[in-house]
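> Build me a model:
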Amino acid sequence: MSEQLPTDRELQILGVLWARGECTVREVYEELRGQGEALAQNTVQAFLRLMTEKKLVTYRQQGRAFVYQAAVAEKRTRGRLVSSLVQRAFDGAVDALVQSAFDAKPPSEAELQRLEELLKQHRAGKKKSR
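Below you'll find the predicted structure:
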């Protein structure tokens, strides 16, 4: 089975695992609850079981508890999600994605400066690879 993209809820759970490294079901549940999510602990457990089947997480048993960790890298996963979005929603047009992002949430001055730096780095990298 090829690596599947996570759903929104699965991405939330992966975010907890990426930030913390390893967690029990209870720890993931408590973190999500602390973020204001109204989930039952057995719902989190069901998600983690499905995510194991999808090969998004792995686990080891520690006593009676299962300790989960992300089986997919954060950078690669986010990249695949963005790539999928660009293709599906913007017909591959990165500029249309950026324009939509700006329309949805105007960037702060600090974000604009960071974007300018990223453009410079990207252009410098393109020149080196020619």
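
> use CA for all of it now, contacts and neighbours both
OK.

> and Arg123, how many neighbours?
Around Arg123 sit 11 other residues, with neighbours defined as other C-alpha atoms under 10 Å.

> doesn't it fall inside a helix?
Yes - inclusion of Arg123 in a helix is indicated when DSSP: H, G, I helix; E, B strand; the rest coil is applied.

> Can you give me the buried ones in stretch 90-105?
For stretch 90-105, the neighbour count (16 or more other C-alpha atoms under 10 Å) marks Leu97 as buried.

> this one next, for a side-by-side:
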Amino acid sequence: MDLKPTESELEILQIIWRRGQCSVRDVHNELAANKEVGYTTTLKLMQIMHDKGLVERDTTSKTHLYKALISREQAQQGALDKILSTVFKGSTADLVIQALGQHRASKDEIDAIKNFLDGFEGEK
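This is a model prediction of the structure:
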């Protein structure tokens, strides 16, 4: 699946992932709490997301409910692949060094990274 959600679509997906399924009104109310956005804009974005195969729409009741068809992991992988290839020219090391150098990782995050790398080295 080669679906690459836009930034606005990712905002909507974050809401749907957290809630499981929701109506356009539910999504709009959460978006409008943090930024100025029109209901018709939210509706149109969710219709586009449905057309792209990012969400499915249950039309069995009066209020249509939307559910994500792409997992958080799939979206993260797609975004990471795009950033890695376009911004870092395929260099995983440059990406990791930039990420760790610019953002303070907690001790737990650093331990998780070390454990991952130890396991990765063990596969060779």
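
> got the residue ranges for the strands in the first structure?
In order along the chain, the first structure carries the following strands (DSSP state E): 22-24, 57-62, 65-70.

> can I get the ones you listed in CSV with mean neighbour count and distance to Phe90 of the first structure?
Rendered in CSV, the data for the strands of the first structure read as follows (neighbours: other C-alpha atoms under 10 Å; distance: least, C-alpha to C-alpha, whole Å):
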stretch, mean neighbour count, distance to Phe90 of the first structure
strand 22-24, 20, 36
strand 57-62, 15, 30
strand 65-70, 20, 29
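
> Select, out of these, the one closest to Val98 of the first structure.
strand 65-70 (28.8 Å; C-alpha to C-alpha).

> Would you check the span in the second structure matched by that closest one?
Under the alignment (TM-score structural alignment), strand 65-70 of the first structure falls on residues 63-68 in the second structure.

> what residues does the matching stretch touch?
In this structure, residues lying in contact with stretch 63-68 of the second structure by C-alpha atoms under 8 Å, 6 or more residues apart in numbering are 13, 16-17, 20-24, 54-59.

> Give the aligned range of stretch 112-119 of the second structure in the first structure.
By TM-score structural alignment, stretch 112-119 of the second structure lines up with residues 118-125 in the first structure.

> contacts for that stretch?
The contact list for stretch 118-125 of the first structure, computed with C-alpha under 8 Å, 6+ apart, is empty.

> What's the average distance for that stretch when superposed on the second structure?
After superposition onto the second structure, stretch 118-125 of the first structure lies on average 2.3 Å away from the residues it aligns with, using mean C-alpha distance after the TM-score superposition for the first structure.

> which of the residues in that stretch are buried?
By neighbour count, with 16+ other C-alpha under 10 Å as the criterion, stretch 118-125 of the first structure contains no buried position.

> Take the strands of the first structure and write them to JSON lines, including distance to Pro106 of the first structure.
Putting these into JSON lines (distance: least, C-alpha to C-alpha, whole Å) gives the following:
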{"stretch": "strand 22-24", "distance to Pro106 of the first structure": "35"}
{"stretch": "strand 57-62", "distance to Pro106 of the first structure": "34"}
{"stretch": "strand 65-70", "distance to Pro106 of the first structure": "32"}
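
> now the equivalent of Thr24 of the first structure over in the second structure: how far from Leu65 of the second structure?
Using TM-score structural alignment as the criterion, Thr24 of the first structure maps onto Ser23 of the second structure. Applying C-alpha to C-alpha, to the nearest Å, one obtains 5 Å for the distance of Ser23 of the second structure from Leu65 of the second structure.

> Thanks a lot, see you next time.
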